[in-house]
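# I'd like to go over a predicted model; first the sequence, then the structure.
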Amino acid sequence: MNKKPEMRSGLDRLRHSIIYEGVFLFLTVLILKDILNQPVAHIGSFGIIMSLMAMIWNFFYNCAFDHVLIFFKHPLYPRGFKLRVCHSVSFEVGFMLASVPFTMIWMRFSFIQALTMDIVFTMAALTYTLIFNYAYDVIFPVPPAVPD
């Protein structure tokens, strides 16, 4: 008897994205408004759009990541530190392809300014992502595999 791979449901992924982005948006606006000396509304709007972009990317990226693991017959869970690092870094690199051009337009930054901000922000996001995903796995564990 074969077991189905242990994958999170679409609703669980949606909950993950909403909680992740909500907490991250709050922290981002709280910190960036002072660092960039910008109004909360401008930073908040920027953060909401980036958050929506990230949520869409997050959903599709995580589904694809799981399918790649399944294709290579790698267990989905538990996810050790090395796999979490790989997951987080590859997510952020992919997201930067959209976030740097958007940052240039919204913040009226040069490419170098937008790239610098994105790299610094990404380093902070990587740390947050590692901590958040570890905590999420502990708080919302994956249900056991179901036999076929």
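In hand now; what should we look at? Residues are numbered from 1 along each chain as shown.

# make it CA atoms for all contacts and neighbour counts henceforth
Noted.

# Where is the longest helix in the protein?
helix 40-71 (DSSP state H).

# Now find how far off-centre that helix is within its chain.
With Cα atoms, centre = their mean, to the nearest Å as the basis, helix 40-71 stands 5 Å off its chain's centre.

# and the angle from the next helix or strand after that helix to helix 40-71?
Counting by DSSP states H and E, the next helix or strand C-terminal to helix 40-71 is helix 81-107. Here helix 81-107 runs at an angle of 140 degrees relative to helix 40-71 (axes from the mean of the first three to the mean of the last three Cα atoms, to 10 degrees).

# what about versus this one:
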Amino acid sequence: MRTTKDRIRHTLGFEVIGLLIFAPLASWVFGFDLHLMGVMAVVGSIIATLWNYVYNLLFDHAMLRLRGDVRKTVPLRVFHALLFEGGLLLLFMPMIAWYLGITLWEAFMMDIAMATFYLIYAFVYNLIYDQVFPIPQPTRAVQK
């Protein structure tokens, strides 16, 4: 299992490297100033982090009330992920449209592109991270 220090390194690395890749790439793809894309990416990261906390708290309370249990089946995990992304889209899309002075449709397309980038990036980042910082082998207590 990873240590707290390792989890902090993982999270900070993920956010910093993601922003360093995403902002210039988005600036180039969408034709906006790098500064605008950088601010949008940082704000998006903060919104996603706060939404993640609130959403999971609400979802767990709803599951306890409706099912009496917070353990998720595979279909529930898919529903959980889709609902999370839908909520994030509703929270972030108007901010993108306002900040960049674009239509909601354009903001929707940009938000989908951002979500796709981070989905692929998270997969690649975690593969590389696990190679550079392997998970330590668990130590088992000796049975007497």
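Thanks, I have the structure now. Every value quoted in this text rests on a predicted model; they were computed, and no experiment measured them.

# Any chance you could compute the TM-score here?
Laid over one another, the chains give 0.63 as their TM-score (TM-score structural alignment, normalised by the length of the second structure), with 125 aligned residues with a Cα RMSD of 3.8 Å.

# circling back: report the buried residues of the longest helix of the first structure.
Using 16 or more other Cα atoms under 10 Å as the burial criterion, the residues of helix 40-71 of the first structure that qualify are 43-44, 46-48, 50-51, 54-55, 57-58, 61, 66-67.

# go on, stretch 90-101 of the second structure?
So stretch 90-101 of the second structure, judged by 16+ other Cα under 10 Å, has buried residues 92, 93, 94, 95, 96, 97, 100.

# Enumerate every residue touching the residue nearest the centre of the first structure.
The first structure has residue 58 as the residue nearest its centroid, 5.4 Å off, counting by Cα atoms, centre = their mean. Residues near residue 58 of the first structure by Cα atoms under 8 Å, 6 or more residues apart in numbering: 17, 91.

# What lines up with it in the second structure?
Under the alignment (TM-score structural alignment), residue 58 of the first structure maps onto residue 52 of the second structure.

# ok, that match to residue 25 of the second structure distance?
Relative to residue 25 of the second structure, residue 52 of the second structure is positioned 25 Å away (Cα to Cα, to the nearest Å).

# re the thing from before, between the buried residues of stretch 90-101 of the second structure, which sits nearest residue 106 of the second structure?
residue 97 (7.4 Å; Cα to Cα).

# sorry, back to before: of the buried residues of helix 40-71 of the first structure, closest to residue 138 of the first structure?
residue 66 (18.4 Å).

# quick one: which of the buried residues of stretch 90-101 of the second structure is nearest residue 119 of the second structure?
Proximity of these to residue 119 of the second structure was ranked by Cα to Cα; the top entry is residue 92 with 16.4 Å.

# chain center to the helix or strand encompassing residue 18 of the second structure, what's the gap?
Element membership for residue 18 of the second structure (DSSP H and E) is helix 4-30. Computed by Cα atoms, centre = their mean, the chain-centroid distance of helix 4-30 of the second structure equals 11 Å.

# what's it packed up against?
helix 34-67, helix 104-132 (3 or more Cα pairs under 8 Å, 6 or more residues apart in numbering; DSSP states H and E).

# Now do the buried residues in the shortest one.
When burial is assessed from 16+ other Cα under 10 Å, helix 104-132 of the second structure yields the following buried residues: 107, 108, 110, 111, 117, 121, 125.

# In contact with the fifth one, which residues?
Just to be clear, that refers to residue 117 of the second structure. residue 22.

# again with the first one
Each residue near residue 107 of the second structure by Cα under 8 Å, 6+ apart is listed here: 93, 94, 96, 97.

# Aligned counterpart of it in the first structure, please.
By TM-score structural alignment, residue 107 of the second structure lines up with residue 114.

# Tell me the spacing between its match and residue 107 of the first structure.
Distance of residue 114 of the first structure to residue 107 of the first structure, computed by Cα to Cα: 8 Å.

# do residue 125 of the first structure as well
In this view, residue 125 of the first structure and residue 107 of the first structure are 19 Å apart by Cα to Cα.

# And for residue 35 of the first structure?
Computed with Cα to Cα, the distance linking residue 35 of the first structure and residue 107 of the first structure is 13 Å.

# Good, wrapping up.
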